[in-house]
Structures are given as structure tokens and as C-alpha cells.
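1. One predicted model, sequence on top.
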Amino acid sequence: MERINVLGMGPGHRDYVLPISTRLIEESDVIVSSARLLQGLELEGKEVYRIGSLTEAIEYIKCKRHMQIAVLVSGDSCFFSMLSLLRRHFESEELNVVPGIGSLQYMFSRLGMSWSEAFMGSVHGRELDFAELALRYKAVGLLTDGKWNPQAIAKALVEKGLGEKTMYIGENLSYENEKISRVRAHEAAHSGSHDMCVVVICDE
């Protein structure tokens, strides 16, 4: 039985997809992915499953185990991705995991900053103490969501007296409309909405 390829597709633009992932997509019969990650891929002749329900996606993959499957995940496959869910349903020997360039890795590189001493995390469905993290680490990199967007994170910092912390807000990273803003937390607390964001909090 073929192993399931779990492929990290990078921050967005195809330039940041590893060649091995491109090759494994070409060799696969079935592609399981969100609609966004399918954009720009040559998938003629392949069976494509667009993820809606994660539970249904797992059942679909189980039904296709006799075929070569590629599961595409955004960023790095080992960092807050569908891999954790796959590990609960399949043995590690059944998975061929290929890393990718994560949005936070990309963001730190664009800032010219090391992330070796930074906290890297996600607020997707999680509650974090942003003030404590900002005090403990030289930098804090966060994947944001609809609830904990840059404005909400900034407000949480201001409430703890950290309004002078610097926030870098990265939007649409790696795409042509990429935008990286540098603001103080007290300024970001009153900013407008942002699209597809990551945030880096630091002292400068």
C-alpha cells in the first residue's frame, strides 16, 4: 500500500514550494487540499478532493488508500497543520511527511530577524497570554485567526501595559500584494482589518 504524502506547500506563492513536493504531486493519483492551495497547480487527470469537513476528509482518504494520495497543507507540514489529525488515524509508517516553508519562517526572513530565540505559535482555536510571551521571549511570532487578529492581539498587549511593543503585521505573504507593516501595539489596537496575517511582536 502506498504511503500518504503530506506536503507542506509554503506561505502561498508557488516559488516557495519545494521541488520534491511538486514531484510528489505529479506522481499522485489523488489530491486532498483546501481550495486555496490548489490554485495554479496542474492537476489534469487527477482526482481532487477539496476539504470542507476534516472528518469527511479523513474518511475519504481511508477509502482511497489503494491509490497514491497527496495531502496538501499550508506552510510547514509539521507546524499546526492537518498532520496532527492524520497521525490520529494512520500509523507514522503510512505517512510520508515533506516539510515546507512556514509563514512565520518567511516573515522572519523578510524582517531579517533570527527566530532561534523566538516563541512561534498559533492562535487558531487557542488562548495565549500575549503579554507573558512578549516579556519572556525576544520575539513572538503568531499565526492569527478571525478572533485573535492583529487588532485584538494589540489590545491584549495594551491592557497589560505593553503598548510600546513593536508589532510587525504581515499580510498576503509571498504574493504580489504582500504587505508588511511596522507599528506600535497601541497603534495597532486601533487599526483596521488585515488579510491572511501573521504577527511578530518584539522590542525595538
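-> Ah, there it is. Owing to the predicted nature of the structure, the values given are computational and were not obtained by experimental measurement.
2. Every contact and neighbour count from this point should use C-alpha atoms.
-> Will do.
3. what about stretch 76-83, how long is it end to end?
-> 10 Å (Cα to Cα, to the nearest Å).
4. So what's the gap between that stretch and the chain middle?
-> Stretch 76-83 sits 8 Å away from the centroid of its parent chain (Cα atoms, centre = their mean, to the nearest Å).
5. before we move on, what about stretch 4-22?
-> Worked out by Cα atoms, centre = their mean, stretch 4-22 lies 12 Å from the chain centre.
6. next up, a second structure to put side by side with the first:
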Amino acid sequence: MITVVGTGVSAPPADVLAGAGLVVGGRRHLDAAAVPASAERVVLGPLAPALDVVERHLDKGSRVVVLASGDPGFFGIVRVLAERFGAGALDVRPGVSSVAAAFARVGVPWDDAVVVSTHGRDLRTAVNVCRARGKVAVLTGPGAGPAELGAALASGGAERGGWAGAAASGLVAQFPAPLKRVLLVASDLGTKDERVQRVTPAEAAARDWGSGVSVVLCLDESRALGGVRTVAGPPPAPSQWALEEGEFAHRDSMITKFEVRALALARLGPRLGDLVWDVGAGSGSVAVECARLGAAVVAVEKAADGVERIRANADAHGVDVQVVHGSAPDALAGLDDPDAVFVGGGGRELPGIVAACARRARRSVVVAMAALDRVPAVRAALTDAGFDCEGVLLQSSRLAPLPGDVTRLAATNPVFLLWGVRNPAYREGVAQ
């Protein structure tokens, strides 16, 4: 039997350790525990060698104790042990998780929080979740602490030097309005040195936080409480998408029609942890729909009235969309590489914009256009960047009433929709 004890910072009960043949844990856990003199001690580092030692002791019928922090079943070692030895071999005795403790310290409920780990993982996922959701707990790791998280959220460009780099290059683009976020940095939870400090992302980026931080809460404080929940976790996915055009403010019907939007969303595949660009966003209908589906979204629009319209549509649907007032491709330079890109509009510059987006996109690019003449050049821009390209002509007719209680079919304007999916064998110029 493997006894897994979530100790926090206090020592485990002596009876748990009595008679153990092997005690495994982090150095600070082992130093705080009354490990029997006869027991072998293994300081956790690489997991594979430690698991091999555990297996040898189990084969001998020896008791094994694993010491962990907080709740070891929550982003902890229970998953690895259960996969290797089976859940039936585990006796798990959880403590209070650092996430629960941090939210408790600030008096905020967390049944509607999203929890994301950066320990041994890519920071960009946590950054995108913080951009998209108003209540996030980030479990920190080496090189992915409050300073790095704050820098990414403050700049809007974690991978390419942020907006400061764009401004220094003389690019014509207004900075996106910062998201309404505050970081609550929890240090040394459970000790006499415990602190929870409230800082802005920019303030977090400017400090050296040391090694005591285990969790950072990223909150939009205006939405920190909310209503009574039935299901824990992030808000459920919307029951509808490809909303009617009337759900958005737009100018002179200049909006991606819902039939086109439905297929575009299917090919973009926006989800929590993704970053999506909506380039030539217009009313921002695609941007808003991607945000409703959980993605972090940047909308790029060159018209000033369009920028305000996008912000109004995002507010109306209760989502966060960062808006860049500028012209592509120059306005893209300071942004993080996206997972997916939607490009709308037309004009002679369209193939060049698509090419710039394709060089940066990790997964897919979707392009909507009305002009047949643009199709070959856009297709070439996608294939030249290493995308497998497909497309359709969408031509729909909607039911419309006629006098006399009869119905006709009203044709909408045909639209070409091309999409490219990155070929895994072609990764040149794309962040790994």
C-alpha cells in the first residue's frame, strides 16, 4: 500500500510514518517529517527513478509513504501513482490545496474559477486563460511565476517583446486597452511568513518574487462573486453560436453572415487556452463568438468607429476582447503568436495580410472574401506557409415572408471561405 499524505507545511502524523520502509517527498517535506531511521528516503526530482524505487519496495511488501503539498489529487502526484500502480494501491489523505487556501485568504468563492498549472507546462496557456476568464488560479512553476505572468498580461505580447517593441519599431497601431485584471500573489501559505499581495500585472512584472509563491489568482474584481452555481468550474459553453446578425451592432450590414460564421468557427476551433486573432474585424462578430467559446481574442480593426463597435459588442455579450486600432500586417507585430486566425474583408492587400498571419499561426487560418479574383493568391499564401488548404463557395437562401402568408427564398451574397490547417511537418517560423 502507498500512503499519500498532503502535508502542506506541517509535519504528517507520526503514526502515518511508523513502520514505513520508504518515504518519498520533496526535501522540505522530508526535513519536517519524523522519518524512521530504518526507512529509505527518496527526495523527489525526476519521477521515473523514484517510481522504480517505490515499485521495488512494493514488491517486497514494504510500506511506502509519499509526502506532498496540499491536495495531492489536485494537479499532484496521485495521478502518476495511480497510472503506475493502480488506484486500489493508494491510501490518499489530502490536505488543503494552495488554490483553496489562497481563495479563502481573500474571501472569494472559487467554485466558478478556472485552475491552470504552469509547472512544467507552457506559460502561454495560462496567459490566454487569464485573458479570457475573469477568475483564474495559476499554479506557478520555475520560469512561470507572477513576474512572467504579469509581464505577459501587461504587455499583450509575451513572445515577441510586447507592445513596447511595436512602439519602438514605429508601427502605426494603438495599444490595446488593458484587461481589467488584478493579481493576488500568495506566498508561503500556511507559514508565519504567509502573505497575499494585491498587484497589477505591471507591478508583478517589475518584482523578484523569490521561491515562496505557489499560486497566483488573476481576477476581474467586478465579476469576482457572481451568482449561485450548480456546476463547478468555468462557465458552460454557450448553447448557441453563429448568432443572428441582429445580435451585433454593425454598419450597413457589413458583418460576417451567420452561415459563414458557423463554418468559420468550425474551422477555427476556438477553445479555452487558445489565442485567436480576428483581423479586419469590422463589427467583431467572429471575435465575440470565439471569446464566447472560451478563447482569448485580439481583434484588429483600422476604422475608429469599428473599434468602438467591437468593444460595444464584446461588452454586450459579456466577454473580453482586446482591440487593436491599426492596419494589418503592421499592427500584428507586437502580438503573441495565435493558435488560429480569421481574416475578413478584401482589397489588394489581402494576400499579403494572409501571408503574414499564416507565418505566425500555430494551427489554422480561415479567410472570408467576396471576390473570386482574390482566391488564387490567398490559397497560394496559405500553401506557401505550409498549410493544407481547402475552401468552399457559400451561397445560401433564407426563408422570407411574402404578402398572402406565403414564403420566398431570399438569396444572400456568395462568399468564398478558404481555410488552411498547418501541416505538422512544416514548422518554419512558428513558435514551438
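-> Looks like it came in fine. Remember, it's a predicted structure, so these values are computed and weren't measured experimentally.
7. and for stretch 389-400 of structure 2, what span of structure 1 is it aligned with?
-> Using TM-score structural alignment, stretch 389-400 of structure 2 lines up with nothing in structure 1.
8. Just tell me what residue 112 of structure 1 corresponds to in structure 2.
-> Aligned counterpart of residue 112 of structure 1 in structure 2: residue 107 (TM-score structural alignment).
9. Please report the distance of that match from residue 181 of structure 2.
-> Taking Cα to Cα, one finds residue 107 of structure 2 at 17 Å from residue 181 of structure 2.
10. distance from the strand or helix carrying residue 135 of structure 1 to structure 2 after superposition?
-> Secondary structure from DSSP states H and E places residue 135 of structure 1 in helix 130-136. Following superposition, helix 130-136 of structure 1 is found to deviate from structure 2 by 3.8 Å on average (mean Cα distance after the TM-score superposition for structure 1).
11. number of nearby residues for the match of residue 112 of structure 1?
-> Using other Cα atoms under 10 Å, residue 107 of structure 2 is surrounded by 10 other residues.
12. swap in residue 190 of structure 2?
-> When neighbours are counted by other Cα under 10 Å, residue 190 of structure 2 registers 14.
13. now swap in residue 108 of structure 1 and tell me
-> By the criterion of other Cα under 10 Å, residue 108 of structure 1 has 18 neighbours.
14. again, but for residue 31 of structure 2
-> Residue 31 of structure 2 - counted by other Cα under 10 Å - has 11 other residues nearby.
15. and the gap between it and residue 16 of structure 2?
-> As judged by Cα to Cα, residue 31 of structure 2 and residue 16 of structure 2 stand 16 Å apart.
16. Just tell me what residue 206 of structure 2 corresponds to in structure 1.
-> Applying TM-score structural alignment, one finds that residue 206 of structure 2 aligns to residue 190 in structure 1.
17. helix, strand or coil for that match?
-> Of the three states, residue 190 of structure 1 takes coil under DSSP: H, G, I helix; E, B strand; the rest coil.
18. List the contacts of it.
-> When contacts are counted by Cα atoms under 8 Å, 6 or more residues apart in numbering, residue 190 of structure 1 touches residue 151.
19. swap in residue 407 of structure 2?
-> Neighbours of residue 407 of structure 2 in contact, by Cα under 8 Å, 6+ apart: 399-401.
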